[in-house]
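>>> Quick one: sequence plus predicted model below, questions after.
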Amino acid sequence: MTLQHISSYAHGEWIAPGSGARTIADAVTGEVFATAGNDALDVAGMRDFARGKGGAALRAMTFHERARMLKAVALHLDGHKDALYRLSYRTGATLADSRIDIDGGIGTLFAFASKGRREMPDGHVYVDGDVERLGRTGRFLGQHVHTPLRGVAVHINAFNFPVWGMLEKLAPTLLAGMPAIVKPATASCHVTELCVRAMIDSGLLPEGAVQLITGGTGNLLDLLDCQDVVSFTGSADTAFALRSAPHILRNSIRFVAEQDSLNASVLGPDAAPGTPEFDLFVKEVHREMTTKAGQKCTAIRRILVPDAHVQPVIEAISARLAGTVIGAPDLDGTQMGALVSNAQKRDVLDKAAIIAGEAERVHGDPEAFEVSGADAEKGAFVPPMLFHCADPERAERVHDTEAFGPVSTVMGYRDLDQAMALVNRGGGSLVASVITRDPEVARRVTLGAGAFHGRLYFNNRDSMAEATGHGSPLPHLVHGGPGRAGGGEEMGGIRGVKHYMQRTAIQGSPDILTAITDQWAPGATEIEGPAHPFTRRFGELEIGETFHSGERQVTLDDIEHFAHFTGDTFYAHMDDDAAARNPFFPGRVAHGYLLLSFAAGLFVEPDEGPVLANTGLDGLRFMKPVTAGTRIKVRLTVRKKTRRTPDYGEVRWHVTLTDQDGDKVGEYELHTMNAY
């Protein structure tokens, strides 16, 4: 049989395996089919290529251009899924497993592309938070901003998700404007390589934006500095060895880790046998034990149930596991495939033996189980194994040993306080799930276990039709956890993008901040436009362009008419004596929403024009009561522009209402969509 060569992609070239190459075996047959790795790979050149080519090209793009690039890559990969599925069978993954990996990874690209367009500017600087006024007169301001780091992100990924594991790191990295060197686990790097080839062949990525190492990284980590980032997924021991290297510590190199996790699932005290919640719990546990053959960092390793329900839970889970078809992953009907390698099989069995020292195996005999369409001895097959720990408080190893396969342990609890203490014995986990319909149980779990978990997943009959599952990280929410889980927070929407940027506090005048952020800061220079701003198209408007309205006097008839017309007859607007007794008002005052309506009347241009829609407002505040006889006027300033489509863009306007004394009576940000 001719061995396949799983190549690396370095400084724009595909490089075949060479000295130090390792073999890769089919998880189902045990047959060696490929080699990967090359000790002579020029990792220093890869770092320089990423910085000099990839980083420069990405930083020249705006956040929106990078977001559109991610979407285009996702669409391109969507046409290569079938080839990736077929190759993924060699890792022991079923079609359902591969869809989680491949479709999930592509979906993550789509999600970050969408969030980048909706939540980030069409520019090069990401503004974080509000402007801080640092001086009495507002002439000296502060603002936090994020800009891309100038180094390279080194992504060291685990074997279990060769596509999703790569893409969930690449999406925020590339969106931030930083190039990446991807290092997948050797056991499944052939799937990663095929995905990278598709991305490179698409021509959608700038040269140097993504490189690939299929094998060891050599001395790459020793070449990094404070502008680089290491993002690692794998075992706690490997993470510790990497992140504690003197060079990493001395240079304060960012190290994001997602590692071992003894995740737990808790059956709430209210979820007794016969309830929809009990059935849901059993279904979730079974799914997490068998999906990817339990090779998921978020899989349920510890199953906590009320003491009275231990036996019914064991019986129900065992019954579902007994009906699970184990076999060749490409066969119809197979529900659970093989582990990724025979080495991984040996490790799972060794860890299961450790757990067996404190718990009784109640289902699944690794010496006697059936496999369909494959040889159980040659392939990396194990059965789902369920254990029962009768004394979880005195046990140690069930709380610190992760058998990274279809292995989980049931343990009873007497009350919710004990359940939380046991859950937290995991020492920090990626996720804990609680199946309950009792809001008070959910609140107590959050307060009792939130500090030990990156994610808490609650589910019951009300939410289960839409729930994504205990073990499904989402690009919108952080994926990580404290302590044993590594202390990292991957994804999390724009939070994940910030891992690859530097947050900088800038200080200066309003004009300086406006120039840096491309957002008008209060007090900055106002620009007088050639015409009413509502008559000017998106591309014609300038940041800082300002319109000053004429005055309008607020009368008592206005206040009463508005009250009766809207039904808002609150006493502060209708009863002078009652309003005067209120410490905030001098007497009857105008409605805040009346002022808002009058403001619109003062600045709106009524004729058809480039303003397509008013889409909302933010930050509405009323600062000074307005009584009858007060004259108000409006200042309307272009604060921020974001192009949404080739045809239109969003304009955010800073709106200030003042009275005849020049005092602010109201302020807000108006959003409109304007034709380009």
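In hand now; what should we look at?

>>> going forward, measure contacts and count neighbours with C-alpha atoms only.
Will do.

>>> just the strands in the stretch 451-600 of the chain please.
Counting by DSSP state E, counting those that start in this stretch, one finds strands in the stretch 451-600 of the chain at the ranges 453-459, 478-480, 489-491, 501-508, 527-528, 545-548, 552-553.

>>> Put together CSV for those, with mean neighbour count on each row.
CSV is the format used below for those (neighbours: other Cα atoms under 10 Å):
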stretch, mean neighbour count
strand 453-459, 21
strand 478-480, 24
strand 489-491, 23
strand 501-508, 15
strand 527-528, 14
strand 545-548, 20
strand 552-553, 16
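
>>> ok, second structure coming up, stack it against the first:
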Amino acid sequence: MNMIPFKGDFIDGRFVLPRAGSERAVSEDPGDLDRPVGEFTFDEAAVDDAVQAARRAFGPWSKRSTKERTGYLIRFRHILKARASEFARLISREMGKVLSESKAEIARVLAKLDSARREEADLIRSTVHPIERGVVGRLRFRPRGVVAILSPFNVPAYLASAQIIPALLHGNTVVYKPSELTPFVGQFIASAWKEAGLPKGVFNLVQGAGVVGQTLVSHSNVDVVIFTGSWAVGSKVQEQVSRHPHKLCALEMGGKNSAIVCRDADFSVALDETVSGAYLTTGQRCNATSRIIVEEPIANRFIDGFLRRVNSIAIGYSQDLNAWMGPLVSEKTLKRVEGYLTRARAEGFEVLREGGRFDCGRKGHYLKPSVHLRRHFPNEPLQDGTYTDDEVFGPDVAIYIVRNLDEAIALNNRSHYGLVASIFTKSKAKFERVLREAENGLIHWNAATTRSSGRLPFGGLKRSGNDRPVGFFSPYVCTIPTSSVERALL
């Protein structure tokens, strides 16, 4: 495959190449390192140009009717649908996930475009409340202004679009920074919005590494920051934003997610859902299953079935239709995961299935799925930098054996994170108990931790977020609720 030409940042309605001497980088195909996706350059100086363009465009754009703004979304949808196959191949090539996952991701973007202008719009409709004779109270939602969106590499089209779409629909302007690992996915998105005919400055794209993101987050003319990524980076984003009290900040920062398998679980459902939860996207999901907590009476039977299914996972190149799991996104990521696997042994875990690099006939960042076991409840304090407590973000899962649901819930809550918990049981009462007691923002019943819906809010507790759930609740992040007490004098 040929390298893709780099167009530059997208600012004020046109692509602009960074100035001479800017930093240069290469976007890899993580599954075929002999065929890079393309070279790109970046310069944090472009951030100010992008933010100023967005600020200039905000007034005119916010004054347009919702019907007018919806028209641009509909045109974007038509463009995306027509080029869906091309876009899916690009996502898989640049990020490494298998083609079926990329196609499903684009389908979610199309669904988001539909739900944003239908169901989600109902969340922020104006309401009127009588107060006294001749006086009413009215609640309206106004756009906030310039929205900075920093999106991750793992679901690069959907997680970016899920924030861009509501921000634009409700009258905001956008400066979008994609991951430096998926710059050409970002370029594709910008090209589609350009083709949709958005007015100049309404949507802007800046490319680059962390320094570009830091410059964007700290810019005084940004009103909203929406970040999806690791806790380590997200906590720095929050620190920077705290210096600007006017900015709203929404953070989604990963998880150490648990699947609790009770003794009355449907085995087939539990096995299928936990395998997909642990290894979908090669484990590179904030909602991936990190821990499977199994009740002792069924532990041996569950482990045998789980290992049989893991042994059948087909690893391969992203464009290979027979592959179920692709490579990790980078050599840095692969080495980090390998480090956690080494630490697992030192922390007392049994190795049920060895990880290690995998040769699929191409030079890439391939790693075999691994499984670890711990037979006793961890009583040591939570500690950063450990396999037990960190988010591994790779094709690995730890199985814990517990005596009962009390221990299972306690182990689920023993975490710095609080994104997703799933429970597999036929008992609604057990599920409702987990709903009450689990310290998570998302709680599933007989469904993988990776299950989600654009028609539901998405966000976690503790290090997983800052109580600004997005997903279906995105309109609340990019609008200002405004109350009025009104007396009409005729």
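Yep, it's here. A quick note: this is a predicted structure, and the numbers were derived from the prediction, not measured.

>>> now the end-to-end length of stretch 220-236 of structure 2.
One end of stretch 220-236 of structure 2 to the other measures 17 Å (Cα to Cα, to the nearest Å).

>>> picking up where we left off before, of the strands of the stretch 451-600 of structure 1, which approaches residue 93 of structure 1 most closely?
Smallest distance to residue 93 of structure 1 across the strands of the stretch 451-600 of structure 1 (Cα to Cα): 22.4 Å, for strand 478-480.

>>> quick check: that closest one aligns to which part of structure 2?
Aligned using TM-score structural alignment, strand 478-480 of structure 1 spans residues 457-459 in structure 2.

>>> ok, the residue positioned nearest the centre of structure 2 - contacts?
Nearest to the mean C-alpha position of structure 2, by Cα atoms, centre = their mean, lies residue 159 at 5.1 Å. Applying Cα atoms under 8 Å, 6 or more residues apart in numbering to residue 159 of structure 2 gives the contacts 151-152, 228.

>>> can those go into TSV with extra columns for distance to residue 287 of structure 2?
What follows is those, written out as TSV (distance: Cα to Cα, whole Å):
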residue	distance to residue 287 of structure 2
151	15
152	13
228	12
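
>>> Out of those, which is nearest to residue 317 of structure 2?
Nearest to residue 317 of structure 2 among the contacts of residue 159 of structure 2, counting by Cα to Cα, is residue 152 at 21.1 Å.

>>> what does that closest one align to in structure 1?
Match for residue 152 of structure 2 (TM-score structural alignment): residue 158.

>>> Ok, residue 181 of structure 2 next?
Aligned by TM-score structural alignment, residue 181 of structure 2 pairs with residue 187 of structure 1.

>>> What degree of burial does that match show, as a neighbour count?
28 (other Cα atoms under 10 Å).

>>> Could you do residue 456 of structure 2 as well?
Close neighbours of residue 456 of structure 2, defined as other Cα under 10 Å, add up to 14.

>>> Identify the residues contacting the nearest residue to it once chain neighbours are set aside.
Excluding the flanking residues, the one nearest residue 456 of structure 2 by Cα to Cα, 6 or more residues apart in numbering is residue 472, at 4.9 Å. Neighbour list for residue 472 of structure 2: 116, 120, 454-458 [criterion: Cα under 8 Å, 6+ apart].

>>> In those residues, find the pair that's most separated.
The largest separation in those, counting by Cα to Cα, is between 116 and 458 at 14.6 Å.

>>> Counterpart of residue 247 of structure 2 over in structure 1?
Under the alignment (TM-score structural alignment), residue 247 of structure 2 maps onto residue 253 of structure 1.

>>> Go ahead and confirm that match touches residue 231.
No. Using Cα atoms under 8 Å, residue 253 of structure 1 is not in contact with residue 231; the gap is 10.6 Å.

>>> out of the contacts of residue 472 of structure 2, who's nearest residue 210 of structure 2?
Nearest to residue 210 of structure 2 out of the contacts of residue 472 of structure 2 is residue 458 (Cα to Cα; 24.7 Å).

>>> so the closest one makes contact with residue 467?
No. Contact status for residue 458 of structure 2 versus residue 467: not in contact, 10.0 Å apart, counting by Cα under 8 Å.

>>> Quick one: mark the members of the contacts of residue 159 of structure 2 that sit in strands.
Per DSSP state E, strands hold the following members of these: residue 228.

>>> Dump the contacts of residue 159 of structure 2 to a markdown table, plus distance to residue 481 of structure 2 and neighbour count.
As requested, these are arranged in a markdown table below (distance: Cα to Cα, whole Å; neighbours: other Cα atoms under 10 Å):
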| residue | distance to residue 481 of structure 2 | neighbour count |
| --- | --- | --- |
| 151 | 26 | 25 |
| 152 | 29 | 19 |
| 228 | 24 | 22 |
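
>>> Nearest to residue 27 of structure 2 among the contacts of residue 159 of structure 2?
residue 152 (14.5 Å).

>>> quick one, what contacts the nearest residue to that closest one once chain neighbours are set aside?
Residue nearest to residue 152 of structure 2 in three dimensions, not counting chain neighbours: residue 179, with 5.2 Å by Cα to Cα, 6+ apart. The contact partners of residue 179 of structure 2, by Cα under 8 Å, 6+ apart, come to 150-153, 156, 207-209.

>>> Any of those buried? List them.
Among those, the ones that count as buried by 16 or more other Cα atoms under 10 Å are 150-153, 156, 207-209.

>>> List just the nearest of those to residue 194 of structure 2.
Comparing those against residue 194 of structure 2 with Cα to Cα places residue 207 closest, at 16.3 Å.

>>> For residue 97 of structure 2, see how far away that closest one is.
22 Å.

>>> if I line the two up, what does residue 600 of structure 1 land on in structure 2?
Using TM-score structural alignment, residue 600 of structure 1 pairs with nothing in structure 2.

>>> next one: residue 62 of structure 1
Going residue by residue (TM-score structural alignment), residue 62 of structure 1 aligns to residue 65.

>>> for the equivalent of residue 30 of structure 2 over in structure 1, what are its contacts?
Under the alignment by TM-score structural alignment, residue 30 of structure 2 pairs with residue 27 in structure 1. The contact partners of residue 27 of structure 1, by Cα under 8 Å, 6+ apart, come to 90-92, 338-342, 379-380.

>>> Check the spacing between residue 27 of structure 1 and residue 338 of structure 1 real quick.
6 Å.

>>> hmm, back to that, for the contacts of residue 179 of structure 2, which one is nearest residue 483 of structure 2?
Of all those, residue 483 of structure 2 sits closest to residue 150, with 30.4 Å by Cα to Cα.

>>> which residues does the closest one contact?
For residue 150 of structure 2, the residues meeting the contact criterion (Cα under 8 Å, 6+ apart) are 160, 176-179, 213, 225-228.
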